[in-house]
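Student: Structure for the following, please:
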Amino acid sequence: MKVLTLWQPYATALVLGIKKVETRSWATNYRGELYIHAAAKSYKEIIKIIGSEKAKQLTEYLSRQSNYKSIKELPYGAIIGKVEIIDCKQQFLIMDKWPEINSLEINWGDYSDYQRFAWRIANPVVFDNPISIKGMQGLWNWEGDTDGEF
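Tutor: Predicted coordinates:
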């Protein structure tokens, strides 16, 4: 199974269906089911990287859409759900064409360079029981068993 590791709160936003486009500096030809792994990076490290104001804004929105009230409560170091990649295009090709690209979506992604790539996501699923596992960079393969895990 293909897996992508993301920082929180982006991983949770993707499997909840709040975030509908994943932005990357690289394209993928892969289409299909993609397991989402929440990186083990601590919330304190993430806040340092994305900034406290951005972290607060994203977490407040996430708390209105889910049972999570703080970035501290989110799962870390685990596969937390799955989505489906249905398309991948350079951002400059889709900015006015994909209805998902709105002000909310732009706030959840990195649209700073139109040369970046937008991965169109569908069919989000949250696992009731996250699967603890070490993540990796890029798309990676996991051969684990998900029977009864979600």
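Student: all contacts plus neighbour counts: C-alpha atoms, from now on.
Tutor: Noted.
Student: Can you list the buried residues in the longest helix seen in the chain?
Tutor: If you go by DSSP state H, the chain has its longest helix at helix 52-65. Across helix 52-65, burial judged by 16 or more other CA atoms under 10 Å covers 55, 58-59, 62.
Student: Now distance to residue 46 too, for the residues you listed, in CSV please.
Tutor: Shown next, in CSV, are the buried residues of helix 52-65 (distance: CA to CA, whole Å):
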residue, distance to residue 46
55, 8
58, 12
59, 12
62, 16
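Student: hmm, which two among the residues you listed are most spread apart?
Tutor: 55 and 62 (10.4 Å; CA to CA).
Student: and which of the buried residues of helix 52-65 is nearest to residue 27?
Tutor: Closest to residue 27 out of the buried residues of helix 52-65 is residue 58 (25.1 Å), distances taken as CA to CA.
Student: Whichever strand in the chain runs longest: how far from the chain's middle?
Tutor: Longest strand of the chain, by residue count under DSSP state E: strand 117-132. Relative to the centre of its chain, strand 117-132 is centred 7 Å away, using CA atoms, centre = their mean, to the nearest Å.
Student: and it, what does it pack onto?
Tutor: helix 10-15, strand 21-24, strand 78-90 (3 or more CA pairs under 8 Å, 6 or more residues apart in numbering; DSSP states H and E).
Student: Among those, show me which one is buried the most.
Tutor: Across the helices and strands packed on strand 117-132, averaging neighbours per residue (mean count of other CA atoms under 10 Å) puts helix 10-15 on top, at a mean of 24.
Student: next up, for comparison:
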Amino acid sequence: MKALTIWQPWATLIMAGVKPYEFRGWPAPRALRGTRIAIHAGARPVRKSELADLILRLRSTESWSTALKPEALAMIERWHSNPFALPLASILGTAMLGEPKRAYDIVSEFGAKLNDSDRDEHSNWAWPLTDIVPLEPIQPAKGAQGFWDWRA
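Tutor: Modelled structure (predicted):
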């Protein structure tokens, strides 16, 4: 199975169903669309400043800019108090990778009129992730950039 490494807290937010899209600068590979992929939490430590920024944005009129569902706020507030609660370097579960969409086509789902991201080159494409299946227990894995092979 192909796996995709995603930094925390984003990987756990995907598994919780409150981050419906993974954003990348390119469309997902055609061969993987419509297939199940493993979601891997990268080894990079969680940055409290990123969590604090997400909290501020989710509490504001700019909450759409996070592309997160409102339920994400309580989770992120807990992790801000204890960022070590998030697993690192592990396969968290699997998801179905959907047909990529242009980011500006999906921002209305989160209450925005347009994509005014200053990270436009990083978030041009929204990759839908559905049919989330958590892995219990999670499996330690080193990971890699891009898609890589994981044996369950």
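Student: Would you reformat the helices and strands packed on strand 117-132 of the first structure as CSV and include distance to residue 108 of the first structure?
Tutor: Output for these, formatted as CSV (distance: least, CA to CA, whole Å):
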stretch, distance to residue 108 of the first structure
helix 10-15, 7
strand 21-24, 9
strand 78-90, 16
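Student: Mind checking those for the one nearest to residue 67 of the first structure?
Tutor: helix 10-15 (11.3 Å).
Student: mean shift of that closest one relative to the second structure?
Tutor: Following superposition, helix 10-15 of the first structure is found to deviate from the second structure by 0.5 Å on average (mean CA distance after the TM-score superposition for the first structure).
Student: Ok, which of the helices and strands packed on strand 117-132 of the first structure comes nearest residue 49 of the first structure?
Tutor: Closest to residue 49 of the first structure of those is helix 10-15 (CA to CA; 13.3 Å).
Student: Show residues contacting the longest helix of the first structure.
Tutor: 9, 13, 18, 47, 68-71, 108 (CA atoms under 8 Å, 6 or more residues apart in numbering).
Student: Most neighbours among those residues, please name it.
Tutor: Neighbour tally across these (other CA atoms under 10 Å): the maximum, 23 neighbours, falls on residue 9.
Student: roughly how far apart are that residue and residue 61 of the first structure?
Tutor: Plainly put, residue 9 of the first structure is 10 Å away from residue 61 of the first structure if you go by CA to CA, to the nearest Å.
Student: Ok, residue 110 of the first structure next?
Tutor: 17 Å.
Student: Then residue 123 of the first structure?
Tutor: 21 Å.
Student: now do residue 89 of the first structure
Tutor: 27 Å.
Student: What of residue 88 of the first structure?
Tutor: Taken as CA to CA, the span from residue 88 of the first structure to residue 61 of the first structure is 26 Å.
Student: what about stretch 83-102 of the second structure, start to end distance?
Tutor: Start and end residues of stretch 83-102 of the second structure are separated by 31 Å (CA to CA).
Student: In the first structure, what range does that stretch match?
Tutor: The aligned range for stretch 83-102 of the second structure in the first structure is 71-90, by TM-score structural alignment.
Student: ok now the matching stretch, how far from the chain's centre?
Tutor: Per CA atoms, centre = their mean, the displacement of stretch 71-90 of the first structure from the mean C-alpha position of its chain is 4 Å.
Student: pretty sure residue 118 of the first structure contacts residue 23?
Tutor: Yes: Residue 118 of the first structure is in contact with residue 23 according to CA atoms under 8 Å; the separation is 4.6 Å.
Student: about what we covered before: out of the contacts of helix 52-65 of the first structure, name the two that are farthest from one another.
Tutor: So, those by CA to CA: farthest apart are 18 and 47, at 19.9 Å.
Student: Report the spatially nearest residue to the counterpart of residue 142 of the second structure in the first structure, omitting neighbours in sequence.
Tutor: Under the alignment (TM-score structural alignment), residue 142 of the second structure maps onto residue 134 of the first structure. Nearest residue to residue 134 of the first structure, sequence neighbours excluded (CA to CA, 6 or more residues apart in numbering): residue 77, at 6.2 Å.
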